[in-house]
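Q: Dropping the sequence and predicted coords here.
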Amino acid sequence: MTTTDTCVSVSPYFQIHPGQSAAFRAVCEKYVAWSAREPGCLYYGFSFDGELAHCREGFVDADALLAHIENLRPILHEMGEFSQLLRIEVHGPAQALTKLKEPLAGLNPQWFELAFGYRK
């Protein structure tokens, strides 16, 4: 199957360290502000279930996700000071996943290939 949708979405899940919820949420606000200035970012936000956090992020294509990582590179370490990455999923069309596998290999993501769908 092929799709014309080039969107790539990423879903990291974080366990917030005990007593660090306020500090973690402050970092989340900073990440949202930095991501909002990226032209290739479709959406970006955090949701919570107690001390478990999920970052919901979508990009127009693989290049936009790579640009996002470069944009946040100066502050990426801050998330790890207040949480542990539990898992990360990357969703997108096959050609995008192929482009991302090497740059994201260190995160050991679970890859989900988009087979059916559309985007307005």
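A: That came through, no problem.
Q: When you work out contacts or count neighbours from here on, use the C-alpha atoms and nothing else.
A: OK.
Q: count of neighbours near the closest residue to V60 other than its chain neighbours?
A: Once flanking residues are discounted, V60 sits nearest to C7: 4.6 Å by C-alpha to C-alpha, 6 or more residues apart in numbering. If you count neighbours by other C-alpha atoms under 10 Å, C7 ends up with 22.
Q: Please apply the same query to L100.
A: Neighbour number of L100 under other C-alpha under 10 Å is 19.
Q: about what we covered before: any idea how far the residue nearest to V60 lies from L114?
A: Using C-alpha to C-alpha, to the nearest Å, we find C7 at a distance of 9 Å from L114.
Q: Put this next to the previous one:
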Amino acid sequence: MATQDRCCSVVPYFKIMSGKRAEFKSLCEKFVEKTSTEPKCLYYGFSFDGDQAHCREGYKDAEAVLTHLKSVDVLLKESLTIADLIRLEVHGPEEELAKLRKPLAEMKPQFFVLEYGFRRE
């Protein structure tokens, strides 16, 4: 049975530059504050392992991903001056991923097509 789930997960991993962890965490607080007002964001947060950070984020659909990226554009650019984006995954059903492939191409994500599963609202 194919999934009816339309949500998209964005899975970025960052390597924080030496001595910049506190500055990066300060930006994370700003990301969370700004994103908390996005109505189609399902979840959002940062986790850490040493000098690596991961942003755990999910959105109702591709449109919500694009809205989020536009909203945090300035913060993302600032964060990339003190951290490198070392991996980016995008997960979701093909119908939604198709809407993201061209707009996200410059970030070189790996796209994972969701084929089976369910979602509880």
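A: Structure's in. What do you need? What you see is a predicted model; the values in this text were computed from it and never measured.
Q: Overlay them and tell me the TM-score.
A: With the length set by TM-score structural alignment, normalised by the length of structure 1, the two chains reach a TM-score of 0.97; 120 aligned residues with a C-alpha RMSD of 0.9 Å.
Q: anything in contact with each of C7 and L114 of structure 1?
A: G92, P93 (C-alpha atoms under 8 Å, 6 or more residues apart in numbering).
Q: ok so, going back, correct me if wrong: the residue nearest to V60 of structure 1 contacts G92.
A: Yes - assessed by C-alpha atoms under 8 Å, C7 of structure 1 is found in contact with G92 at 6.1 Å.
Q: Structure 1: helices as residue ranges?
A: 21-36, 62-72, 76-82, 94-101 (DSSP state H).
Q: and I88 of structure 1, which of those is closest to it?
A: Of all the helices of structure 1, helix 94-101 sits nearest to I88 of structure 1, with 12.8 Å by C-alpha to C-alpha.
Q: The closest one vs structure 2, average offset?
A: When structure 2 is overlaid, helix 94-101 of structure 1 sits 0.5 Å from its aligned residues on average, using mean C-alpha distance after the TM-score superposition for structure 1.
Q: Give me the buried positions along that helix.
A: A94, A96, L97, L100 (16 or more other C-alpha atoms under 10 Å).
Q: Can you give the contact residues for it?
A: Contacts for helix 94-101 of structure 1 (C-alpha under 8 Å, 6+ apart): T6, V8, D61, A62, L66, V90, H91, W111, E113, L114.
Q: what about 7 Å?
A: Identification of contacts with helix 94-101 of structure 1 by C-alpha atoms under 7 Å, 6 or more residues apart in numbering yields D61, A62, E113.
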